[in-house]
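In: Fold the following and give me the result.
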Amino acid sequence: MRIGLDMMGGDFAPLEAVKGVKLFLDTVATNVHLVLIGDEQALLPLIADAQLDQSKYSIVHSSQVIGMNEHPTKALKEKQQSSIAIGFYLLQHKKIDAFISAGNTGAMMVGAIYSIKPIDGIQRPTISTPLPREDGSANTLLDAGINADCKPENLVQFAVLGSLYSQYILGVPQPKVGLLNIGEEEGKGNLLAQATYPLLKENEQIHFIGNVEGRDVFTDKADVVVCEGFTGNVILKMAESFYDLSVRRNIQDEYIARFDFETYGGTPVLGVSEPVIIGHGISKATAFKNMIVLAEKMIETKLLDKIKESFPTKVE
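Out: Model prediction:
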C-alpha cells in the first residue's frame, strides 16, 4: 500500500509534515509505504533530523508549490511540477493508492474532480466533517462547505455517501440519517428541505429518520446529518470555535478537547474514484499522522468499491 503525502502543503509545511510522518511510523504498526512529495533540498535535512526508517518512505521531488491563495485551476495548469499536481499524476497513474494534502483546498478539489474524476453516477463530490458526541463517537455532517448551493438530488447522494462512510470507516452498523432542518415535522423548512425530505424517505439505501434540528447535531439522534454546504460550513466553523474558546479561557474539558481538528486530521473527498484527503491549512504533526491513518483505512475497507456499487448508473 503506497500513500502519497504532499509535504509542501499547509502553513507549517514541510516541518510539521515530516513530524507527522515520524509520528505515524513510530506509533502505527503498518505495511504502508509513504511517498513524500516535495522539494528534496528542503526535505532531506528535516528527514535526517527525524531519523525516519528509510525502508518506509521514498521521495518524489517537486520544484514548485501552489500557494494557499492562488487560483486553483490556473495554478494546477501552470505549475505542473508542484507537489499537488505531481500527487494527482501519481494517483491517476496508479503509482500511489491515496493522496493527502493540507495545501490549497481549491486546487485539491479541482485535481480530484478533473484528474481522477467523480465516480460514475455521482453528480457532485462532497466533503464531510465529524461532529463529536459525548459517548466518544462522532456524527458525520455533509456537505461541509464544497457545495454551497444544492439540489434535492445532491442531498440524497450525500446521504448515501455519508452512510457508507459512517458504516465502513466509523464502524456504525446501520447509520441513522437525518435531514438538517428548522423543525422535526415533515413539511418544515425551506424549499430545498421540503423537496429533499420525500426523496430521502423513499430511498432504500439509507436508514432515514426524518428531520433533525441544530440542537441534535452533537447527539446520537442521527449518525449522518445532511445539509447543503453553506449551512454545513457554518456549523463546522462554529464547532471549531468551541475548542479555540476553551483554550483561550483555559477550560479543561475532555469532551470539548475532541473539537480540536487535529484529532481527525482531514476529510476525504467522497465521490471521486480514488482516495483523496484534504487537510486543514494549519495542520500540524498529529493531523498529518491521522490523515495517513484515515487514508490507510479507506484503502483497507475498500470504501470506494462500496460507493461504486451504490451508484451503478452514470448521470449525464
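In: drop to CA atoms for contacts and neighbour counts, all remaining ones
Out: Will do.
In: how deep is the closest residue to residue 60 other than its chain neighbours tucked in, by neighbour count?
Out: Nearest non-adjacent residue to residue 60, counting by CA to CA, 6 or more residues apart in numbering: residue 37, 4.8 Å away. As a burial measure, residue 37 scores 26 neighbours (other CA atoms under 10 Å).
In: Name the next helix or strand downstream of the host helix or strand of residue 37, please.
Out: Using DSSP states H and E, the element containing residue 37 is strand 33-38. Toward the C-terminus, strand 33-38 is succeeded by helix 40-50 as the next helix or strand (DSSP H and E).
In: who does that following helix touch, helix- and strand-wise?
Out: helix 15-27, strand 57-61 (3 or more CA pairs under 8 Å, 6 or more residues apart in numbering; DSSP states H and E).
In: Now that residue 35 has come up, it's in contact with residue 55, right?
Out: No: taking CA atoms under 8 Å as the definition, residue 35 is not a contact partner of residue 55, at 11.2 Å.
In: Between these two, tell me which one has more neighbours.
Out: The residue with more neighbours, out of residue 35 and residue 55, is residue 35; 23 against 8, by other CA under 10 Å.
In: Contact partners for the more buried one?
Out: Counting by CA atoms under 8 Å, 6 or more residues apart in numbering, residue 35 makes contact with 2-5, 57-60, 96.
In: what do you get if the cut-off is 6 Å, keeping everything else the same?
Out: Applying CA atoms under 6 Å, 6 or more residues apart in numbering, we find residue 35 in contact with 3-4, 57-59.
In: Highest neighbour count among those residues?
Out: Neighbour count (other CA under 10 Å) singles out residue 4 as the most crowded of those, with 29 neighbours.
In: Show me which residues of whichever helix or strand residue 110 is part of are buried.
Out: Here residue 110, judged by DSSP H and E, is contained in helix 105-114. Of the residues in helix 105-114, those scored as buried under the neighbour-count criterion (16 or more other CA atoms under 10 Å) are 105-109, 111-113.
In: just the strands in the stretch 151-300 of the chain please.
Out: When secondary structure is read from DSSP state E, counting those that start in this stretch, the stretch 151-300 of the chain shows strands at 176-180, 207-212, 224-226, 266-270, 276-279.
In: To check against the first, give me the structure of this:
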Amino acid sequence: MKLGLDISGGDFAPRANVLGAILALEQLPDDVELVLIGREDEIRSILKEKEFVSDRISVVNAPDIITMEDHPTRAIPQKPNSSISVGFELLAQKKIDSFASTGNTGAMLVGSMYKVNAIPGVIRPCITSVLPIVNGQNSIILDVGSNADCKPDVLYQFASLGSIYAKSVMNIDNPRVGLLNIGEEEGKGNLLTQTAYKLMKGSEDFNFVGNIEGRDLFTGKADVVVCDGFTGNIVLKQAEGMYSITKELGIKDNYLDRFNYENYGGTPILGVNSDVIIGHGISNDIAVKNMMCLAHDVASSELTKKIKEAFK
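Out: Model (predicted):
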C-alpha cells in the first residue's frame, strides 16, 4: 500500500510533515510505503538531518506550493507543479492508494471533485469530525464545512455516507444516525430539518433515531450526527475553542484532552472516487502521524469501494 503525503501544506511545513511521516512509519504495517510529495531538496535535507533511511519512503518532487491564500478553484490549474496538484495526479493515476494534506482545504476539495471526481450518485461529497463521547467512545458529525447550504436530499446522503464510515472505519455494527435540530420532536426545526426528517424517517439505508439537540452531541445518543456544513463547522470550531480555553486555564482532564485535534489527525472526504484525507492547517508532527494512520485505516477498510456499492 502506498500513501501519499503533501509535505508542503500546513503552517509548519515541511518539517512537521516529514517528521510526522517518520513517526507514522513506526506504527504502520511493514507493507506500507509513504510517498512524500514536495520540494525534494527540503525533504531530503530533513531526512538526512534525522539520519533516517528507509526503503519505505520515496520522494516525488513538486517545487510549487498552494498557499492558504490561494483561491481554491484557480490554484490547481495555475500551479500544476504544486504538491497538491501532483498528489492528485498520482492518485488519479493510481500510483498511490490515498492522498493526505494539511494544506489548503478548499484546494483539496476542488482537487477531489475535478481530479478524482465524485462517486456517481453522490450529490455533495462531505467531511466529518470526531465527537468525543463521555463513555470513552467516539461519534462523528457531518458535514463540518464543505457544504454550507444543503437541501434535504443532501442531508439524507450525509446520513448514508456517515453510516458507511461508522461501520467500515469505526467498526460500529448498526450506527445510530441522528439529525441535529433545535428539539427532539418530529415537527421541530426549520424547513430543511423538517423535510430531511421526513426523508430519513423509516429509511432502510441507515438506522435513523430521530432528532438530537446540541446538548446531546457528546453523550453518545447517536453514532452519526447529520447537519449542514454551516452548522457543523460552528459546532467544530466551538469545541476547538472550548478545548483551547481549558488549556489556557490549566485544566487537566482525560476527557477534555480527547478534544485535542492531534489525536485524530484528519478526516476523509466522503463521496469521492479515491481516498483523500484532509488535516488541520496547524498540524504538528504528532497530528501528521495520526493523519497517516487514519489514511491507512480508511484505505484498509475499502471505504470508497463500499460507498460506491451503496450508491450504485
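In: Just name the most buried of the strands of the stretch 151-300 of structure 1.
Out: strand 224-226 (a mean of 31; mean count of other CA atoms under 10 Å).
In: average offset between it and structure 2?
Out: Compared with structure 2 after fitting, strand 224-226 of structure 1 has a mean deviation of 0.4 Å; criterion: mean CA distance after the TM-score superposition for structure 1.
In: Any figure for the gap between residue 15 of structure 2 and residue 284 of structure 2?
Out: Look at residue 15 of structure 2 and residue 284 of structure 2: by CA to CA, to the nearest Å, they are 9 Å apart.
In: got the buried residues for stretch 242-262 of structure 1?
Out: In stretch 242-262 of structure 1, counting by 16+ other CA under 10 Å, buried: 243, 256-262.
In: Same check on stretch 155-174 of structure 2?
Out: Across stretch 155-174 of structure 2, burial judged by 16+ other CA under 10 Å covers 155-166, 168-170.
In: ok, now stretch 293-313 of structure 1?
Out: Residues of stretch 293-313 of structure 1 classed as buried: 293-296, 298-299, 303-304, 307-308, 310-311 (neighbour count, 16+ other CA under 10 Å).
In: Kindly report the same for stretch 69-81 of structure 2.
Out: Going by neighbour count (16+ other CA under 10 Å), the buried part of stretch 69-81 of structure 2 is 72, 75-76, 79-81.
In: can you name the two of the residues you listed that are farthest apart?
Out: Spatially, the most separated pair among those is 72 and 81, at 15.0 Å (CA to CA).
In: now the buried residues of helix 105-114 of structure 1 as JSON lines including distance to residue 188 of structure 1?
Out: Listed next are the buried residues of helix 105-114 of structure 1 as JSON lines, based on distance: CA to CA, whole Å:
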{"residue": "105", "distance to residue 188 of structure 1": "34"}
{"residue": "106", "distance to residue 188 of structure 1": "34"}
{"residue": "107", "distance to residue 188 of structure 1": "37"}
{"residue": "108", "distance to residue 188 of structure 1": "36"}
{"residue": "109", "distance to residue 188 of structure 1": "33"}
{"residue": "111", "distance to residue 188 of structure 1": "38"}
{"residue": "112", "distance to residue 188 of structure 1": "35"}
{"residue": "113", "distance to residue 188 of structure 1": "34"}
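In: Average offset of the longest helix belonging to structure 2 relative to structure 1?
Out: Using DSSP state H to define each element, structure 2 has its longest helix at helix 229-248. Superposing on structure 1 places helix 229-248 of structure 2 at an average distance of 0.7 Å from its equivalents, by mean CA distance after the TM-score superposition for structure 1.
In: and the angle from that helix to strand 176-180?
Out: Between helix 229-248 of structure 2 and strand 176-180, the angle comes out at 90 degrees (axes from the mean of the first three to the mean of the last three CA atoms, to 10 degrees).
In: now helix 229-248 of structure 2: how far from the chain's centre is it?
Out: Chain-centre distance of helix 229-248 of structure 2: 16 Å, with CA atoms, centre = their mean, to the nearest Å.
In: deepest of the helices and strands packed on helix 40-50 of structure 1, which one?
Out: With neighbours defined as mean count of other CA under 10 Å, these peak in mean count at helix 15-27, which reaches a mean of 20.
In: Can you list the neighbours in contact with that one?
Out: Applying CA under 6 Å, 6+ apart, the set of residues contacting helix 15-27 of structure 1 is 7, 284-286, 288-289.
In: and the two most separated of these?
Out: Spatial extent of those (CA to CA) is set by the pair 7 and 286 at 14.3 Å.
In: More neighbours: these two, which one.
Out: Under the criterion of other CA under 10 Å, the comparison of residue 7 of structure 1 against residue 286 puts residue 7 first, with 32 against 20.
In: re the thing from before, so which of the helices and strands packed on helix 40-50 of structure 1 comes closest to residue 203 of structure 1?
Out: Between residue 203 of structure 1 and the helices and strands packed on helix 40-50 of structure 1, the shortest gap by CA to CA is with helix 15-27, which sits at 39.6 Å.
In: Average offset of that closest one relative to structure 2?
Out: Superposed on structure 2, helix 15-27 of structure 1 shows a mean distance of 1.1 Å to its aligned residues (mean CA distance after the TM-score superposition for structure 1).
In: Next, the angle from that helix to strand 57-61.
Out: For helix 15-27 of structure 1 against strand 57-61, the angle by the same axes, to 10 degrees is 160 degrees.
In: Let me know the angle separating helix 15-27 of structure 1 from helix 40-50.
Out: 40 degrees.
In: so how far is helix 15-27 of structure 1 from its chain's centroid?
Out: Centroid displacement of helix 15-27 of structure 1 relative to its chain, using CA atoms, centre = their mean, is 19 Å.
In: How about stretch 116-130 of structure 1?
Out: With CA atoms, centre = their mean as the basis, the distance from the averaged C-alpha position of stretch 116-130 of structure 1 to the chain average is 11 Å.
In: what does that stretch rub up against?
Out: 92, 138-144, 269-273, 311, 313-315.
In: Where in structure 2 does that stretch fall?
Out: Using TM-score structural alignment, stretch 116-130 of structure 1 lines up with residues 116-130 of structure 2.
In: now swap in stretch 70-80 of structure 1 and tell me
Out: Alignment note (TM-score structural alignment): stretch 70-80 of structure 1 is matched to residues 70-80 of structure 2.
In: Excluding its own residues, what touches the matching stretch? List them.
Out: For stretch 70-80 of structure 2, contacts defined as CA under 6 Å, 6+ apart pick out 85, 106-107.
In: With distance to residue 64 of structure 2 as added columns, please give the residues you listed in JSON lines.
Out: What follows is the contacts of stretch 70-80 of structure 2, written out as JSON lines (distance: CA to CA, whole Å):
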{"residue": "85", "distance to residue 64 of structure 2": "9"}
{"residue": "106", "distance to residue 64 of structure 2": "17"}
{"residue": "107", "distance to residue 64 of structure 2": "14"}
